[in-house]
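**Q** turn this into a structure:
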Amino acid sequence: MTRRRWAVLAALAAVLLAGCGKADQAAAPAPSYNDTDVMFLQMMLAHHEPEAKLLELGKKQSRDPAVRQVAVELDIEQAADTRTIRDRLTGWGQPLVSTANHSAHEAHGGLPLLDDAELLRLASLTGDEFDSTFLTMLIGHQHGAVELAHMETATGVDPATRELAARTDETVRAQLQQLLKMVA
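**A** The predicted structure is shown next:
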């Protein structure tokens, strides 16, 4: 081969190799989610944890069949949402629990969480007092889910996560109307 042919082949090889590297870089899609999407999902998981304990108490201790039925239905819905949330975070390679400083979330409404002391107090109640307190605690807690959903729909970008937030907002608002009628 002549020197010129070697030069042409070397130049062609360099172009092909350079193109391959750029094609690999271009093929890597940008994430379809942002920090708000991740934070919403992580906060919803944190929101579901104490709610599961509250619903378990409602299923076991309420004497009112309507209250027990609400606890059962909400528990089923929450379990499905929890699976969806876990799958989405895992699929994104994100932790299930936020690694950010806890105080970083205070600006998002300072949402009250059900703590163990409140749940222990509820567990010690019986009859109508239990049912009334259970419903009041559930109403307050469910309001937190609405606030989280609003945060997501305001600045989240992942379509599936925004849909989950919109569905959560709609569903929980309907649940709140039902719960408020039960307490009245």
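
**Q** C-alpha from now on. contacts and neighbour counts both.
**A** Noted.

**Q** which of the helices or strands spans residue 60?
**A** helix 35-61 (DSSP states H and E).

**Q** contacting residues for residue 88?
**A** By C-alpha atoms under 8 Å, 6 or more residues apart in numbering, no residues touch residue 88.

**Q** could you redo the last one with a cut-off of 10 Å?
**A** Shown in contact with residue 88 (C-alpha atoms under 10 Å, 6 or more residues apart in numbering): 38, 41, 82, 94, 96, 160-161.

**Q** same thing with residue 65?
**A** Taking C-alpha under 10 Å, 6+ apart as the test, what residue 65 contacts is 59, 71.

**Q** from residue 15, how far out is it?
**A** 74 Å (C-alpha to C-alpha, to the nearest Å).

**Q** thinking again about what came up before, of the contacts of residue 88, just the buried ones, PyMOL syntax please.
**A** To isolate the buried subset of those in PyMOL, counting by 16 or more other C-alpha atoms under 10 Å, use the following:
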select buried, resi 38+41+82+96+161
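
**Q** run a quick neighbour tally on residue 9.
**A** Applying other C-alpha atoms under 10 Å, we find 11 residues neighbouring residue 9.

**Q** let me know the helix or strand that it is in.
**A** In the assignment (DSSP H and E), residue 9 maps to helix 3-27.

**Q** distance from that helix to the middle of the chain?
**A** Centre-to-centre, helix 3-27 and its host chain are 46 Å apart (C-alpha atoms, centre = their mean, to the nearest Å).

**Q** give me every residue that touches the residue nearest in space to the middle of the chain.
**A** Computing the C-alpha centroid of the chain and ranking residues by C-alpha atoms, centre = their mean puts residue 41 first, at 2.6 Å. Residue 41 is in contact with 35, 47, 81-82, 84-86, 88-89, 96-98, 148-149, 152, 161, 164-165, counting by C-alpha under 10 Å, 6+ apart.

**Q** one more to put side by side:
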Amino acid sequence: MTASAGASPTVSVAFNATDVQFATDMIPHHQQAVDMADLAATHASNPDVKALAAKIRKAQDPEIATMSAWLRSWGEPVPGPMHHEAGDMGGMPGMLTDTELRQLAAATGPAFDTKLLTLMIKHHEGAIETAKTAQEQGSAVKHLAAEIATTQTAELTEMKTLLDKLP
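**A** Just a heads-up that it's a prediction; the model follows:
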């Protein structure tokens, strides 16, 4: 079987179990980050935090679509929206607990800014770890996994810098 590598639909390579696991885990992981980022529009007070959240959403929404298309083309189930709870992830690094998500949703203003950055740092660290494994052991997902690791490493640096600047 073949699938698109990275975002390029013209490159076909065989996929393996790591590719399926990566997409199956990363879709709900990304969806959780998008859900967190969505809260920033109404909960954040710092314009830089709002801008970073919008950037995260803009990067991860298309990646969710790409990985969902891969899973469908491989004849594998696409995780639904309820699949993103930490208990369903089999130990996927960086997934937040329901309690952490509730605390984030309840926060506003500077408290939200600090909590979002703190939790998103944890979340991104988990995604980077997973992406590095996929780069090493995957086949069809190597390119996207590398992009995720690079993008989220840069965002991590940005988040840590923003966190240090918050009151």
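
**Q** what's the TM-score here?
**A** Here the TM-score for the pair of chains, by TM-score structural alignment, normalised by the length of structure 2, is 0.81; 148 aligned residues with a C-alpha RMSD of 2.2 Å.

**Q** out of the contacts of residue 88 of structure 1, which two are the most distant from each other?
**A** Across those, the longest distance by C-alpha to C-alpha is 17.3 Å; it joins 96 and 160.

**Q** can you give me the helices in structure 2?
**A** 17-43, 47-73, 98-106, 109-137, 142-165 (DSSP state H).

**Q** any idea what residue 19 of structure 2 aligns with in structure 1?
**A** Using TM-score structural alignment, the partner of residue 19 of structure 2 in structure 1 is residue 37.

**Q** check the burial of its match by counting its neighbours.
**A** 24.

**Q** and what of the one 10 residues further on?
**A** Around residue 47 of structure 1 there are 20 other residues, counting by other C-alpha under 10 Å.

**Q** distance of the aligned residue in structure 2 for it from residue 17 of structure 2?
**A** Residue 47 of structure 1 maps onto residue 29 in structure 2 when the alignment is built from TM-score structural alignment. Note on residue 29 of structure 2: its distance to residue 17 of structure 2, by C-alpha to C-alpha, is 18 Å.

**Q** next one: residue 62 of structure 2
**A** For residue 62 of structure 2, the distance to residue 17 of structure 2 (C-alpha to C-alpha) stands at 22 Å.

**Q** wait, what's in contact with the equivalent of residue 69 of structure 1 over in structure 2?
**A** By TM-score structural alignment, residue 69 of structure 1 lines up with residue 51 in structure 2. Listed by C-alpha under 10 Å, 6+ apart, the contact set of residue 51 of structure 2 reads 37, 40-41, 57.

**Q** now, of those residues, which are buried?
**A** By 16+ other C-alpha under 10 Å, these give 37, 40, 57 as buried.

**Q** tell me how many other residues surround the nearest residue to the last one once chain neighbours are set aside.
**A** Leaving out its chain neighbours, the residue that sits closest to residue 57 of structure 2 by C-alpha to C-alpha, 6 or more residues apart in numbering is residue 34, at 5.1 Å. In terms of burial, residue 34 of structure 2 registers 21 neighbours under the definition other C-alpha under 10 Å.

**Q** got it, and residue 132 of structure 2?
**A** Under the neighbour criterion other C-alpha under 10 Å, residue 132 of structure 2 is assigned a count of 16.

**Q** how much space separates the aligned partner of it in structure 1 from residue 144 of structure 1?
**A** Matched by TM-score structural alignment, residue 132 of structure 2 corresponds to residue 150 in structure 1. Shown here: residue 150 of structure 1 relative to residue 144 of structure 1, a distance of 10 Å by C-alpha to C-alpha.

**Q** please apply the same query to residue 8 of structure 1.
**A** In this view, residue 8 of structure 1 and residue 144 of structure 1 are 67 Å apart by C-alpha to C-alpha.

**Q** these two - which one has more neighbours?
**A** Remark: of residue 8 of structure 1 and residue 144, residue 144 carries more neighbours, 19 against 11, as counted by other C-alpha under 10 Å.

**Q** apart from its neighbours in sequence, what residue is nearest residue 37 of structure 1?
**A** Excluding the flanking residues, the one nearest residue 37 of structure 1 by C-alpha to C-alpha, 6+ apart is residue 156, at 5.1 Å.

**Q** wait, the one you found sits on residue 36?
**A** Yes. Using C-alpha atoms under 10 Å, residue 156 of structure 1 is in contact with residue 36, at 5.1 Å.

**Q** who's more crowded, those two?
**A** Legend: neighbour count by other C-alpha under 10 Å for residue 156 of structure 1 and residue 36, higher for residue 156 (21 against 18).

**Q** about what we covered before: want to try CSV for the buried ones among the contacts of residue 51 of structure 2, with distance to residue 164 of structure 2 as columns?
**A** Formatted as CSV, these follow (distance: C-alpha to C-alpha, whole Å):
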residue, distance to residue 164 of structure 2
37, 19
40, 18
57, 22
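
**Q** cool, thanks, signing off.
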